[in-house]
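Visitor: I need the structure of the sequence given here:
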Amino acid sequence: MTDYDCLIIGGGPHGRFIAAAITRAAPDTDLAIVDPQAPMAAWRARAAACGMRYLRSSNAHHLGARADSLRRFAARHGYDDAHALGYYRRPSLAVFNEHATAELGTPPHIQQSAQRLSRTRQGWKVELDDGQRATARRVVLATGPSRPYRPAGFEAAEHVFDPGFELGAPGAPTVIVGGGITGAQLALRAAEAGHRVCWLTRRPPEPAHFDSDPCYAGPRCLAPFADTPLAGRTAMLADARLPGTLPPDIHGAITTALADGTIAWCRGEPTQMRAGGVRLDDGRVIAAERVILATGFTPHPAPESLLGRAITDFGLATDTDGHLHLNTDLAALPGLHVAGRPASLQLGPMAGNIKGARLAGRTLAAVAQRQALSELGALAAHS
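Guide: Predicted coordinates for the structure are as follows:
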């Protein structure tokens, strides 16, 4: 296949924004996105599955070029205040997706799965699932979340983020396992559709505007984070993140539904899925005909994933939480860059979010621009 300057593995929000940022910074860069699905397809499927209506990010965190582009787009296209929620003007999923479509363009797309990476003298070779190979001087792994997380004892349970998940018609009493935003959104979606739902969580719903300290959206916290040795950043990430919390709108809706009995609340530690329900660690059994996990994703890359294979094949270093040791260019090895949550040791606790896509795009656009200027300099020197 054709040689590229840059191949971006993953066509979700991170991969698409990185491609757009590189193209703006270095228009002559020959790049392509490698993804078996249509652009943003996995993102849209996950959002629909859990019933997302608003992003948790503020309207400053989007996939456009300018900081104010989402706000301007919404005004220009007739989206009223119902599409900007609360103090932080959190965008509706509808306006966010339409804005992303308008902003991200149509970069070349190799609609295949990337199976494995190998090094070449000039850069990298990507093996595709049709047996072909594509080569590039630089590869960016923007492969999105890892596999859905299934607690021990629930290996056979369906997960809201399984491919092809369907809520289906109401009927069977259902336990939804997971106390974070995905579980709360799914419980609300199911109850609204007429399902009999028990929401199983370890602790009461806890409100927080964002899923990590908002200080890390800017230099006030990112600068000291960057000045800390890599070995100390894992603890900083754990302190900054707020897993299992709910933004005010979801917190208000779910607590109202629990109070009026629209949704039953079951509190406890699930230990086993069994015929007829869920067993808790104190011996109680919650009766249910259907169990749906809303437990997020595993923090470590799956061993069979492209990133998992790269970690094994090239001996890449990670911390105890699955974050990779990268340099400031987000490179694990020369020409091999990583974005998303695995890049948290460089980008901070928001690495996996829309803000993280913007940070990664800015970093990798600068890399592409330096490369382009270096090539121009080399041409001038030989002319």
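Visitor: rest of the way, CA atoms for contacts and neighbours
Guide: Noted.
Visitor: helices of the stretch 151-300 of the chain, start to end?
Guide: If DSSP state H, counting those that start in this stretch is used as the criterion, the helices of the stretch 151-300 of the chain fall at 181-192, 219-227, 230-240, 248-260.
Visitor: what would these look like in JSON lines with mean neighbour count and distance to His209?
Guide: Supplementary listing: the helices of the stretch 151-300 of the chain in JSON lines, determined by neighbours: other CA atoms under 10 Å; distance: least, CA to CA, whole Å:
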{"stretch": "helix 181-192", "mean neighbour count": "24", "distance to His209": "11"}
{"stretch": "helix 219-227", "mean neighbour count": "13", "distance to His209": "18"}
{"stretch": "helix 230-240", "mean neighbour count": "15", "distance to His209": "13"}
{"stretch": "helix 248-260", "mean neighbour count": "16", "distance to His209": "6"}
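Visitor: include distance to Thr143 when you put those helices into TSV, please.
Guide: Formatted as TSV, the helices of the stretch 151-300 of the chain follow (distance: least, CA to CA, whole Å):
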stretch	distance to Thr143
helix 181-192	20
helix 219-227	24
helix 230-240	21
helix 248-260	28
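Visitor: figure out which of these is closest to Pro303.
Guide: Closest approach to Pro303 among the helices of the stretch 151-300 of the chain (CA to CA): helix 230-240, 21.2 Å.
Visitor: and that closest one, what does it pack against?
Guide: Here helix 230-240 touches helix 344-347, going by 3 or more CA pairs under 8 Å, 6 or more residues apart in numbering; DSSP states H and E.
Visitor: I'd like to know which of the helices of the stretch 151-300 of the chain is closest to Gly296.
Guide: helix 181-192 (7.4 Å).
Visitor: any chance you could list what contacts the strand of greatest length in the chain?
Guide: Secondary structure assigned by DSSP state E gives strand 133-141 as the longest strand of the chain. For strand 133-141, contacts defined as CA atoms under 8 Å, 6 or more residues apart in numbering pick out 1-10, 122-128, 307, 335-339.
Visitor: one more to line up against the first:
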Amino acid sequence: MDKWLIIGGGIHGTCSAIALLEEGVAAADIAILDPHHHLLARWQQQTQRTGMSYLRSPGVHHLHPDPLHLHRFALQRPQPAGTHHQNFMLPHYRPSLELFQAHCEALIHEYQLDQRLISARAQGLSRPSPSQFTVETSLGLLHARYLILAMGVGEQLYWPDWAKPFKKRDSPIQHLYDPNPLPTLQEERLVIVGGGLSAVQFAITASRQSSRPVMLLMRHPLRIHAFDSDPGWLGPKKLNNFQQIPDFALRRRLIDKARHRGSVPLDVAQQLWRALREKRIQLIHDQITGVTIHRNQSLQLHLDKQADPLLADRVVLATGFGRQRPGGKWLEKAVAELGLPVHTDNYPFVDACLRWTEGIFVTGPLAELELGPAARNIAGARMAAARISASPEAKDASKRTALSSPGALLPPAS
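Guide: Got it, this is the predicted structure:
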């Protein structure tokens, strides 16, 4: 049988695994490689950190190929009378984080995906024969005929230049998505740096725990958008023209322009305005140019527009992720050795099935020059999974699974 190895056990990798199984690929022929001991571990940690209550995306965006699967799951699961409306937020039927997480766990259990998980890191990639890849991992070598590269940017935390000298353990400056635990914030003068959804959500959450006002420092005025890109990018309205553009530098510019970076939906903005009225949050429009740390670990934050420094005990960076291609050095080496085609920004050139080269498929950020600005989010995971599972390789694998299953060769019933 043809073995499929998915590198990355987050939203994109899990969604791709479910799509392959739904297409008919045998479960025994799928493995998922991820450094964590449970699928979606990084996603769960990051959403918990921000204090998110509802997802930004609507309820038709989830990990199952059937768009209405989450809605049916919400109707069927036990819950107190009169609480179904709490599962979704109007007007776009955005699911609660609790519902979405429960749905993910139910899918992982139904498809027994944790049994397909190999908890290790990819460290190298080679191709000993045209029909086999070898992936070097922290636990040894794995072999597969097909690869799906589903790495995200979750470990590529963006640190502003002024903060990089303090990028160390036990520093009073920490990234929101650092895997190390955040300290207790109740009695500290806390400054949160960032202007996007994570920064605002975390500021609102921290302000409910702190006995002092939380300071939220952002460079730009609050930007309000329902989604992180126009919904037209999820279908032919915008994607048809985008995919016909031969100039990939222009595609990159269109992606960057289409993303509503550093924006929040209206309901989160309203929560922020309420916290500002109640003086639980102090909003400062400025940027940090330098930092002085005193012996007692208190901070002086030197600002661009404000003459007096901002005093703090702790800074949490909600500054998102770096723009470099996911995968790191092992993928960089594989690109060179296997001759994988890349754009000047090192992101892959792929075909309509998201095939980078024969046997290697991509999803997530690696697919964005084909899928556009929504490639990184849940809707992008669904689009990528649909294309990969509809590829000739997946169709062929599912046919062979059907032929080898018990009773597959029996004549049809009369």
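Visitor: got a TM-score for the pair?
Guide: For this chain pair, the superposition-based TM-score is 0.91 by TM-score structural alignment, normalised by the length of the first structure; 376 aligned residues with a CA RMSD of 2.3 Å.
Visitor: follow-up on the earlier one: inside strands: which ones of the contacts of strand 133-141 of the first structure?
Guide: Counting by DSSP E, the part of the contacts of strand 133-141 of the first structure found in strands is 3-9, 124-128, 336-338.
Visitor: what's the closest of these to Pro205 of the first structure?
Guide: Val338 (33.6 Å).
Visitor: what lines up with the closest one in the second structure?
Guide: Using TM-score structural alignment, the partner of Val338 of the first structure in the second structure is Val362.
Visitor: run a quick neighbour tally on its match.
Guide: Residues contacting Val362 of the second structure under the criterion other CA atoms under 10 Å number 28.
Visitor: how about the nearest residue to it, chain neighbours excluded?
Guide: Leu149 (4.7 Å; CA to CA, 6 or more residues apart in numbering).
Visitor: and that neighbour, what pairs with it in the first structure?
Guide: That one, Leu149 of the second structure, aligns with Leu141 by TM-score structural alignment.
Visitor: distance of its match from Tyr79 of the first structure?
Guide: According to CA to CA, to the nearest Å, Leu141 of the first structure and Tyr79 of the first structure sit 34 Å apart.
Visitor: ok, those two, which is more surrounded?
Guide: Using other CA under 10 Å as the criterion, Leu141 of the first structure and Tyr79 rank with Leu141 on top: 21 against 15.
Visitor: now Thr271 of the first structure: how far from Gly179 of the first structure?
Guide: Where Gly179 of the first structure is concerned, Thr271 of the first structure sits at a distance of 15 Å (CA to CA).
Visitor: neighbour-wise, which of the two wins?
Guide: Looking at Thr271 of the first structure and Gly179 with other CA under 10 Å, you find the greater number of neighbours at Gly179, namely 25 against 16.
Visitor: so the more buried one touches Pro205, yeah?
Guide: Yes. Assessed by CA atoms under 8 Å, Gly179 of the first structure is found in contact with Pro205 at 7.0 Å.
Visitor: joint contacts of those two?
Guide: Thr245.
Visitor: number of nearby residues for the residue mapped onto Ala102 of the second structure from the first structure?
Guide: Taking TM-score structural alignment for the superposition, Ala102 of the second structure sits opposite Glu98 in the first structure. The local packing of Glu98 of the first structure (other CA under 10 Å) involves 14 other residues.
Visitor: what helix or strand is Glu98 of the first structure on?
Guide: For Glu98 of the first structure, the element it lies in under DSSP states H and E is helix 93-104.
Visitor: now do the contacts for the equivalent of Gln243 of the second structure over in the first structure.
Guide: Gln243 of the second structure maps onto Ala226 in the first structure when the alignment is built from TM-score structural alignment. The contact partners of Ala226 of the first structure, taken as CA under 8 Å, 6+ apart, are Gln346.
Visitor: any idea how far Asp286 of the second structure is from the aligned residue in the second structure for Leu200 of the first structure?
Guide: Counting by TM-score structural alignment, Leu200 of the first structure lines up with Leu217 in the second structure. As judged by CA to CA, Leu217 of the second structure and Asp286 of the second structure stand 6 Å apart.
Visitor: comparing those two, which shows the higher neighbour count?
Guide: Leu217 (22 against 17).
Visitor: I'd say the match of Val338 of the first structure and Arg355 touch.
Guide: Yes. If you go by CA under 8 Å, Val362 of the second structure and Arg355 touch, sitting 6.6 Å apart.
Visitor: got a list of what the counterpart of Ala114 of the first structure in the second structure touches?
Guide: Taking TM-score structural alignment, Ala114 of the first structure has Ala122 as its aligned residue in the second structure. By CA under 8 Å, 6+ apart, the residues touching Ala122 of the second structure are Ile7, Leu33, Asp34, Val135, Glu136, Thr137, Ser138, Trp330.
Visitor: of those residues, closest to Pro179 of the second structure?
Guide: Asp34 (15.3 Å).
Visitor: any idea how far Gly9 of the second structure is from the closest one?
Guide: Noted for Asp34 of the second structure: a distance of 5 Å to Gly9 of the second structure, by CA to CA.
Visitor: which residues are in contact with both of the two?
Guide: In terms of CA under 8 Å, 6+ apart, Asp34 of the second structure and Gly9 are both contacted by the residues Leu117.
Visitor: who touches Ala191 of the first structure in this structure?
Guide: By CA under 8 Å, 6+ apart, Ala191 of the first structure lies in contact with Val197, Thr262, Ile263.
Visitor: would you map the strands across the stretch 301-414 of the second structure?
Guide: 310-312, 314-317, 355-357, 360-362 (DSSP state E, counting those that start in this stretch).
Visitor: circling back: for His83 of the first structure, see how far away the match of Ala102 of the second structure is.
Guide: Separation of Glu98 of the first structure from His83 of the first structure (CA to CA): 12 Å.
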